[in-house]
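Peer 1: The sequence and its predicted three-dimensional model are supplied below.
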Amino acid sequence: MDLFDDLPEPTQSACGASVQKSCPLPLEDRGAKRKRETPDYDLVEEQKLEEKKVCKGSPTLKGYVAARRGEREEMQDAHILLPDMNTCLTSLPLTVSHLAFFAVFDGHGGARASRFAAEHLHRTLALKFPKVETENLDKLVKKCLLDTFRQTDEDFLKKASSQKPAWKDGSTATCMLVVDDMVYVANLGDSRAVLCRMEEEGQGGGKKCLTLALSKEHNPTIYEERMRIQRAGGTVRDGRVLGVLEVSRSIGDGQYKRIGVISTPDIRRCQLTPNDRFIILACDGLFKVFSAEEAVKYVVNILQDGSIERKNGQTEEEGLYEAACQRLANEAVRRGCADNVTVILVSVSF
C-alpha cells in the first residue's frame, strides 16, 4: 500500500494541559542572514509569488483542548497547539504564507515519551521544513514529516537508554501540519484524526455531515503490521506485540524496536474547503467509547445549540467550540472510559 495515499479531492474548490502558542527559534537558525543583491528580474518573480500568497485562501484555525485523567493513576497524554507555527521558523518558501501544527500523544509505560514528543517534535519539524522555493513542496513536506518522526524517535531512545534504569516509555503520535489550505496528518499507533465536512443533501438545500478519516490505525492485529513483526522475530499474542504492547508503531518502546515496532508514520493529505467545519484529534480513550461518526455528530449538535455560556472575551463561536470540546471529553468518561482522554478540536473557517 502506498504510504502517501491521498484522500479524495474536495468536492468544492476554494479561490487542560498548557497550550503553547509560539516557540523560540531553533539555535541552528539564529543569527544574522547575509543580504544578497537581487537582480530586477528576481524582484519581479518575488513580487508575483507574494501576490500568489495573498490571493491563496488560507483558513483560520483555532484549537481547543480537553484532557481527562480518567481512572488512571497518572496522566500519560500530552499535546501541543500551534495555530501559528510561523514563529518557529526563520524563513519559509515564498509560496507558503502560513503554517499551523496540532498534535496529541498518548503515552504508555509512563509519560516521558509523550512529553518528550510534545516538546521536541515540532522543533525538529521546524528545522527540517523546506526553506527555499521548490516545485516539489508536497514531496518535501512528506519527507520532512518522515525525517522528523525518525529523528524524534532516535533522540528519545538515545536519552532513554542513557538512564539507569533505562526508560521503557512509548507513545502514539497523531500530528496535523497545515500548510496554507493543505492538511498533512502523520500518525503512529491508535490515536486518530477525523474531519467534519458539510455537503449538500439532495435538492432540498440542506446539508449533511460527512466524516473523513485523516489517519490510519496501527495495531498488531492488522495483517501488514503483524507480518512485519513476525518477520523481525516478534510474535503477536492476544492482539498485542509479545502479548504486551497494544500498538505496532510508536515513539520510544526501545525494547520492541528490534522486533518490528517502527516509528515510520502513515501520512495523509487533504485540502481544506469552505465546507469544512472542524477536525478532531484524540487519543484512543475517546474512540474506545465513540465511533468517529458519533464524535463528529456529538460536536455538531453542540455547535447548533445557541444557549452555551461563554467565558469573558470569547465570541459566541469560540464559546461553542470550547464547550463542544470539553463536553466530548466529559462524555467519554461518563460512558465508562477508564483510560486517559485527550481531545483537540480545531475549528476551520475561511
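Peer 2: Happy to help now that I have it.
Peer 1: hey, let's count contacts and neighbours off CA atoms from now on
Peer 2: Noted.
Peer 1: how close does residue 246 sit to residue 189?
Peer 2: Using C-alpha to C-alpha, to the nearest Å, residue 246 is found at 9 Å from residue 189.
Peer 1: Looking at these two, which is more packed in?
Peer 2: residue 189 (29 against 19; other C-alpha atoms under 10 Å).
Peer 1: wait, what's in contact with that one?
Peer 2: 172, 173, 217, 218, 219, 247, 248, 249, 250 (C-alpha atoms under 8 Å, 6 or more residues apart in numbering).
Peer 1: and here's the other structure:
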Amino acid sequence: MGNSEKLMNQIIELKITAKTLQRQSRKCEKEEKAEKLKVKKAIEKGNMDGARIYAENSIRKRNEQMNYLRLASRLDAVVSRLDTQAKMTMINKSMASIVKTLDSSLGTGNLQKMSETMDQFEKQFVNMEVQAEFMESSMAGSTSLSTPEGEVNSLMQQVADDYGLEVSVGLPQPAAHAIPAKAAEKAEEGNISRRLTELKGRGFQFGLWYLFWVLVVILDVQCFMLETQDKRTVLVEMGICISVASSEIQETTVGDENVVFVEGTLSSNGIPRLGSLHSQQGSKGSNQDAAILYQGFGMEDGSFCGIFDGHGPNGHIVSKLVRNRLPSLLLSRRNDLATANPVVNDEDYGGNEGKLDGELMSTKMFNEWNEACVSAFKVMDKELKLNEKLNGSFSGTTAVTIIKQREDLVIANLGDSRAILGRITDHGLMAVQLTTDLKPSLPREAERIRRSNGRIFALKDELHIQRVWLPNNDLPGLAMARAFGDFELKDYGIISIPEISYCHLTTSDQFIVLATDGIWDVLSNKEVASIVWSAESEEAAARAVVNGAVAAWKNKYPSSKVDDCTVVCLFLQKRKQHQQVLP
C-alpha cells in the first residue's frame, strides 16, 4: 500500500469518527430536552430537590452536546489539513508533466497549448485551495462533572416561567463576587489557546496521531453500542457520502432484524421499489445471516445489494456490523477518489455514445470503484479487529455486494455466498453466475492457504466439504477461503480482499439474486432463477426463493439441520412475461 493510499484511508477513518461524534451530539440534545421535561414535572409536584437534580442533568447534557460538536469540529480541521497534504502531493506529481508540456510548447511556439496546460494546472490548484479553506481553529472543552449553581437556578426558573408554574421554594442567587459567565468563558478560551500553542510547539504530528487513535477507539465502541443497545438493528447513518445527503431507513416487515431496505433521498423522484429481501432462521441456532437493499445508492437510479453470512460464536454480530457499515465506507471512499480525480460527468459512465458507444463503464470509473471496494473492505476488517467489545478470533462473515450505477454492475465477493443474473434469451430465461464460490477446494485459494501454513482437509462425516484449520490445532474448520473476521486464521491464508468483477447490463437482463449458501446448497442457479421469474410479484420473489429452499432441505436432507436462508432480489425492469428456464 502506497503512502497516498494510507493517507486516504486515514482521512476516511477520521471522517467516520467525526460523524460518530456528531451523532452523539444529537443524542445529547435529545437527552437534554428529556431532562427539561423532568424538571417541569418535578416542579409541578413541588419536588424542588428532584427538579434541581434534573436541571443539573440537563445542563450537563447540553455541555456534552457542545463538547462533542467542538471535538468533531477539531477533527474536521485535522481532516482538512490532511486533505490539503493529499492535494499538495497530487499537485507535485502533476508539476513534472506540466513543466515538460510547457517546455515542448515553448519549443514549438504553440501559445494555445501553453494556455490550455496552465488552465488545467490552475484548475487543480483551485480545487485544492477550496478543500483546504476550512476551519483552522475551534474551541475545545471538557465535560464538567459539576454544574454552576447559577445555571441550575436559572434553568429551573426558565422552565417554571415557560409552563406558568410557581417555584414554591425560593432559589438562591449566585454570590456577588462570582465570576461573570462571559469573563470565565473568555479566560477558559485563553487557557485553551495557550495549551494548543504549546501542543503545536511540541510537534503537531504527535498530537494528530494521538487524537486519531483515541477517536478510532471511540468509534469502535460506539459501533458496538449501536449493535447491542437496540435489539432492532438500525442502519448506520450514511452521512459521510457526498452523493447521498441523507437516507430514509425502512426495515422490511418480515418480523426479524436480519434484512434492511434503505431508500436514499436520491431515489425519491418516483422511482418504484423493484426488489425484495427475506431471511429465515435455520435449525442450527440464531440466524447469523444479514442483508441490505439500498435504493438510490450513489445516484438516483443506483442501487446497492449486500448479503452477509455470519459464522462462529459471534457471527450474528459480525454480519450485521458489516451490513450496517460497509455501504457508507464504499461511498465515502468512492467520493474521496472522485474528489482527488475531478471532472466526473456522464462521459465517465459511458453515457456519451459518440465517445464510448454507450457499452461499457469507462476504465477510470471502474478503477475508482475497484479501489474503493478493496480499500473499504480492508477498513471494515480493521474496524472489526479493533473492536474491543467483539471477539472475532473465530467469528466472521462472508460478503457479496453489488453496486449498480446506471447500466453497470461492480461485484465484490468474499466467501461462499453467491450472486446470479437472470437474462432473457431466444430460448427462455438463463441464469448467469456473477460470482465464484471462494472455498478452500478452489485450487488458487488452496495454494494461498497452504503457502501460509494453513491446513485443508474434510471431516470424515462430510468428505465433500473442505475446511481450513490452524497449523497445530484442529480449529476452527472454516468452510470458506475469504471472510471478514476470523483473525486467528488471517496469518494462515484467510484474507478479506474481495474478488471484484464487472458486468454491463443490457435490455435482456431482468433481475439479480444474491443469496447465502443455505440457498445454493439445495437449489441450482436455474432453479432459483425460475422461482424468481415465476413469483407473483417483485415483492414476493425473495420469500418464494427462501420457501423453495426450506422445502428442498426437508426433501434432500431430512435428517440434517436446515441452514439459515437469506435472499435479496433486485429487478432491473418490470417483468413483461414469464419464460422457461434453459435446461
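Peer 2: Nice, I can see it. Keep in mind the model is a prediction, meaning the values are calculated, not measured.
Peer 1: Residue 143 of the first structure: how many residues sit nearby?
Peer 2: Residue 143 of the first structure: 15 neighbours (other C-alpha under 10 Å).
Peer 1: who does the helix or strand where it lies touch, helix- and strand-wise?
Peer 2: Assessed by DSSP states H and E, residue 143 of the first structure sits inside helix 137-161. Helices and strands touching helix 137-161 of the first structure, by 3 or more C-alpha pairs under 8 Å, 6 or more residues apart in numbering; DSSP states H and E, are helix 112-128, strand 251-252.
Peer 1: Now the element after it, going C-ward?
Peer 2: strand 170-171.
Peer 1: residue boundaries of the helices in the first structure?
Peer 2: 40-55, 112-128, 137-161, 223-231, 284-287, 292-303, 316-334 (DSSP state H).
Peer 1: Quick check: nearest residue in space to the spatially most central residue of the first structure, chain neighbours excluded?
Peer 2: Centroid-nearest residue in the first structure: residue 175, 2.0 Å away (criterion: C-alpha atoms, centre = their mean). Nearest non-adjacent residue to residue 175 of the first structure, counting by C-alpha to C-alpha, 6 or more residues apart in numbering: residue 103, 4.2 Å away.
Peer 1: what residue of the second structure matches up with the one you found?
Peer 2: Using TM-score structural alignment as the criterion, residue 103 of the first structure maps onto residue 306 of the second structure.
Peer 1: quick one: its match and residue 324 touch, right?
Peer 2: No. At 10.2 Å, residue 306 of the second structure and residue 324 do not qualify as touching, with contact defined as C-alpha atoms under 8 Å.
Peer 1: Residue 162 of the first structure: neighbouring residues, count only.
Peer 2: Neighbour tally, residue 162 of the first structure, other C-alpha under 10 Å: 11.
Peer 1: Matching residue 183 of the first structure against the second structure, which residue comes up?
Peer 2: Using TM-score structural alignment, residue 183 of the first structure sits opposite residue 409 in the second structure.
Peer 1: got the contact list for the closest residue to residue 58 of the second structure other than its chain neighbours?
Peer 2: Counting by C-alpha to C-alpha, 6+ apart, the nearest residue to residue 58 of the second structure once its immediate chain neighbours are dropped is residue 32, at 4.6 Å. Residues near residue 32 of the second structure by C-alpha under 8 Å, 6+ apart: 57, 58, 59, 61, 62.
Peer 1: Confirm that residue 32 of the second structure sits in a helix.
Peer 2: Yes. Residue 32 of the second structure forms part of a helix when assessed by DSSP: H, G, I helix; E, B strand; the rest coil.
Peer 1: quick one: what's aligned to residue 222 of the second structure in the first structure?
Peer 2: Aligned partner of residue 222 of the second structure by TM-score structural alignment: none.
Peer 1: gap between residue 222 of the second structure and residue 21 of the second structure?
Peer 2: 9 Å.
Peer 1: repeat for residue 487 of the second structure
Peer 2: Residue 487 of the second structure is 28 Å from residue 21 of the second structure, by C-alpha to C-alpha.
Peer 1: Pick out whichever of these two has more residues nearby.
Peer 2: residue 21 (25 against 20).
Peer 1: Which stretch of the first structure is stretch 485-502 of the second structure matched to in the alignment?
Peer 2: So stretch 485-502 of the second structure sits over residues 252-269 in the first structure, by TM-score structural alignment.
Peer 1: Quick one: residues in contact with the matching stretch.
Peer 2: 3-7, 113, 142, 146, 149-150, 153, 156-157, 168-171, 182-188, 214-216, 228-234, 248-251.
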